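*Asks:* Structural data only, the sequence is not supplied:
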């Protein structure tokens, strides 16, 4: 029997409507959209307190919150450490509410469509920034609308649109690209020509913008999305083609000279020189990721239980290397250095459990309709991309990406937990799709 899910109370319809509207305006007004999403999550927690409090992941995050507060109270700079909690604790609440609010694959599909639509004006601003010299600073009522667009990109020559850095924009684009492919494939199956054309254009422009971010990490997670869909659809020709392209670029970048020179005749230097850092040959050693990772791990070894305190890495690194750097470009190493290994392991343990539950649900034959598996699979791909991105960068400090990340984890866990809960208690399930 195919299972579907329903909201236990119609009162949840209002928070859900607020969430949809907030997601649409969120890219251009992070403050207004983010506050609206958080309020919807808080209202959901109020309406569904028993369910929220019984979720094992929420209990794990509650324990993590206690550990983080203890770590901050023992930090050398307690003010900065407690300020760092604002990048974590409110998002635990957001997760608790949204994972209760989002229960069906129909909702996943709606979120994906809203996300792709919302990315269109951001991509347009990115192209305007790079090709037409668009530049502005717009601030209305303090943070309600606070946008900045730098002509030529940030850093110069790399598309960043309204994001602080091109790498962050690349992570955002990779999500839009991934979800756009899933929606395209669904529309293609339904033979709906006009929406398919519009979605295809969106996917192509997102991919073009992703290339112009000049982000190695962004390129990698976009390739992961292509390979994931090709494997899921058993498109072996595409798998072979993508593998050939990847191999050619890697050989051009890293192979011994005679072999590399051969492949450099066909692979543009824009790609291979960016991968092996020949595009930026004079980069200081302190800016190399390996240097940052070694320093972060040495901090973890010195204080493995409680860490040095949130937001402490930048000051410690500057004192050692005489260079400003906000984070070590690896989320696990940053958290282990700043909050201690127990907190870092619990944090990633909760997220790994969500991902594992999602994979298990996708593999179960009787829990998702066949037509719904693709959109659920796309959310798992986004989570995989988040993991890859945070291996060589940190998305925690960008409010947009942090909110989006917790939204996708919440969406996956919401469907997984609803499925197990309804199945366990044998309730009658109503398909509202």
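*Replies:* Looks like it arrived, so ask away. Fair warning: this is a prediction, and the values are worked out from it, not measured in the lab. Numbering: from 1, shown residues only.
*Asks:* going forward, measure contacts and count neighbours with C-alpha atoms only.
*Replies:* Will do.
*Asks:* doesn't residue 342 make contact with residue 303?
*Replies:* No: with contacts counted by CA atoms under 8 Å, residue 303 stays clear of residue 342, the gap being 11.2 Å.
*Asks:* dump the residue contacts of residue 214.
*Replies:* 158-159, 166, 274 (CA atoms under 8 Å, 6 or more residues apart in numbering).
*Asks:* Distance check, it against residue 154.
*Replies:* 11 Å (CA to CA, to the nearest Å).
*Asks:* So for these two, which residues contact both of them?
*Replies:* Contacts common to residue 214 and residue 154, judged by CA under 8 Å, 6+ apart, are residue 166.
*Asks:* Could you pull out the helices in the stretch 201-350 of the chain for me?
*Replies:* 216-233, 236-254, 257-264, 269-275, 289-302, 313-321, 331-339, 341-363 (DSSP state H, counting those that start in this stretch).
*Asks:* How about the secondary structure of residue 146?
*Replies:* strand (DSSP: H, G, I helix; E, B strand; the rest coil).
*Asks:* Included below, for side-by-side comparison, is a second structure:
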């Protein structure tokens, strides 16, 4: 069992470990080249699993994942979507292994800090291509290394007018940027990406926030307001939260129809039109049918769950059944817990949700908001926890995890939470000697 005496030895061993090098390369290339990233991350996964001599079953955090896997497999046998149900398992089962195999690379605060740095730096192509497509009319595809890297860039964004960069859709880009920007912002408060330099992280943070705004994603806008106070920490809440409330008041007045017309018109003259129109969906008020709204989709989703509650319909069922019942197409239900319940049943949805929220709550209660921890060790883990909360909020009204790069990002964040909880005196994680 690893203890405090050999914990520093493990850190030093990881510094020269081939798996650790591959892990860093994979994280860096994750947003810009899925192929390169997957190759290096797969090598790191095998290496990370190999250096552990303890069994997968020894970690109690794996228990819900094992039970979930069994229920998913049984559900596939009984599914209504045939081979699609089996293909859908690749969104889950490999990452249950990653949750265990990648832990050696995120065990320490220093390793998490390094990983966060590569996520920020690896996001630069997303920012550059995003700004270029909106302001300079860039369009792809662009090929690098004889087609090893291909960037499909839509001129003017996808959808038109919304920043999407290297991703297929603006909402996916919004999820990626929102999940990474807390790390960039944390480096402004306590520098770690460029040594002691705060200027470059500050400029990058501004670029992240601007890009998040230009995605025209309401989730991304909310992520900015959620992330600021959480990354800064409770010591600054006495002045930061009132300041944020003051800035938010004009937006509330511009959006809600309960205020005086003159006052609302004044607020709308202050708030950019694209923001208050997006928040009210006023442009769709006469053209969008009820079935095309989130509430309409969730109503159908609940009906599907109640019809097959135990093992679900199988992966991709919503995209098949929803058009048959409404005449409209949607690829998913825009809510991850509902989507899991539709595809794999209520038991699987409960297990996975309890697993994620247990990581979030336990890490917050015992580690993140523990006043006994020093600010130096806390800032990166606070940013890590903030990223997890933001991605969870995203999946309440959308499912960006169906982009494999965002899915991997989400699991890296969950693995980091597990490692934040890790206690070298009690957790039985055994490593092979190099």
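*Replies:* Great, that's in hand. The model shown is predicted, which means the values in this text are computed figures rather than measured ones.
*Asks:* Quantitatively, what TM-score do the chains reach?
*Replies:* Overlay of the two chains. TM-score (TM-score structural alignment, normalised by the length of structure 1): 0.91; 419 aligned residues with a CA RMSD of 2.4 Å.
*Asks:* For the helices of the stretch 201-350 of structure 1, could you give me CSV that also reports mean neighbour count and distance to residue 35 of structure 1?
*Replies:* What follows is the helices of the stretch 201-350 of structure 1, written out as CSV (neighbours: other CA atoms under 10 Å; distance: least, CA to CA, whole Å):
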stretch, mean neighbour count, distance to residue 35 of structure 1
helix 216-233, 19, 28
helix 236-254, 16, 41
helix 257-264, 15, 49
helix 269-275, 18, 38
helix 289-302, 18, 33
helix 313-321, 16, 28
helix 331-339, 27, 25
helix 341-363, 18, 23
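*Asks:* what would these look like in a markdown table with distance to residue 413 of structure 1?
*Replies:* Formatted as a markdown table, those follow (distance: least, CA to CA, whole Å):
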| stretch | distance to residue 413 of structure 1 |
| --- | --- |
| helix 216-233 | 20 |
| helix 236-254 | 30 |
| helix 257-264 | 44 |
| helix 269-275 | 35 |
| helix 289-302 | 30 |
| helix 313-321 | 31 |
| helix 331-339 | 21 |
| helix 341-363 | 6 |
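*Asks:* Residue 370 of structure 1: which of those is closest?
*Replies:* helix 341-363 (9.9 Å; CA to CA).
*Asks:* can you give me the angle that closest one makes with helix 331-339?
*Replies:* 150 degrees (axes from the mean of the first three to the mean of the last three CA atoms, to 10 degrees).
*Asks:* Now the helix or strand that comes right after helix 341-363 of structure 1: buried residues?
*Replies:* Heading C-terminal from helix 341-363 of structure 1, the first helix or strand you meet, by DSSP states H and E, is helix 370-392. For helix 370-392 of structure 1, the neighbour count (16 or more other CA atoms under 10 Å) marks 372, 374-383, 385-390, 392 as buried.
*Asks:* name the element the residue in structure 2 that residue 82 of structure 1 lines up against belongs to?
*Replies:* Using TM-score structural alignment as the criterion, residue 82 of structure 1 maps onto residue 86 of structure 2. Per DSSP H and E: residue 86 of structure 2 is located in helix 83-88.
*Asks:* now swap in residue 28 of structure 2 and tell me
*Replies:* With DSSP H and E as the criterion, residue 28 of structure 2 is inside helix 18-29.
*Asks:* what does residue 108 of structure 1 give?
*Replies:* Using DSSP H and E, residue 108 of structure 1 falls in helix 105-131.
*Asks:* same check, this time on residue 139 of structure 1
*Replies:* Per DSSP H and E: strand 136-140 holds residue 139 of structure 1.
*Asks:* That strand vs structure 2, mean deviation?
*Replies:* Average distance, strand 136-140 of structure 1 versus aligned residues of structure 2 after superposition (mean CA distance after the TM-score superposition for structure 1): 3.6 Å.
*Asks:* what is the orientation angle of that strand with helix 105-131?
*Replies:* Using the same axes, to 10 degrees, strand 136-140 of structure 1 lies at 130 degrees relative to helix 105-131.
*Asks:* gap between strand 136-140 of structure 1 and the chain center?
*Replies:* For strand 136-140 of structure 1, the gap between its own C-alpha mean and the chain's C-alpha mean amounts to 26 Å (CA atoms, centre = their mean, to the nearest Å).
*Asks:* can you check stretch 314-325 of structure 2 too?
*Replies:* That offset, for stretch 314-325 of structure 2, works out to 25 Å (CA atoms, centre = their mean).
*Asks:* Equivalent analysis for stretch 221-241 of structure 1, please.
*Replies:* 20 Å.
*Asks:* again with stretch 269-281 of structure 1
*Replies:* 25 Å.
*Asks:* what do you get for stretch 285-301 of structure 2?
*Replies:* 25 Å.
*Asks:* Farthest-apart pair in the contacts of residue 214 of structure 1, please.
*Replies:* Checking these with CA to CA, the most distant pair is 159 and 274, at 14.9 Å.
*Asks:* you'd agree residue 126 of structure 2 is up against residue 170?
*Replies:* No: using CA under 8 Å, residue 126 of structure 2 makes no contact with residue 170, being 11.2 Å away.
*Asks:* So between these two, which is more surrounded?
*Replies:* residue 170 (25 against 22; other CA atoms under 10 Å).
*Asks:* Residue 199 of structure 1 is nearest to which of the helices of the stretch 201-350 of structure 1?
*Replies:* helix 216-233 (15.9 Å).
*Asks:* can you give me the angle the closest one makes with helix 370-392?
*Replies:* Helix 216-233 of structure 1 and helix 370-392 are oriented at 150 degrees to each other (the same axes, to 10 degrees).
*Asks:* average gap between helix 216-233 of structure 1 and structure 2?
*Replies:* Per aligned residue, helix 216-233 of structure 1 averages 1.8 Å (mean CA distance after the TM-score superposition for structure 1).
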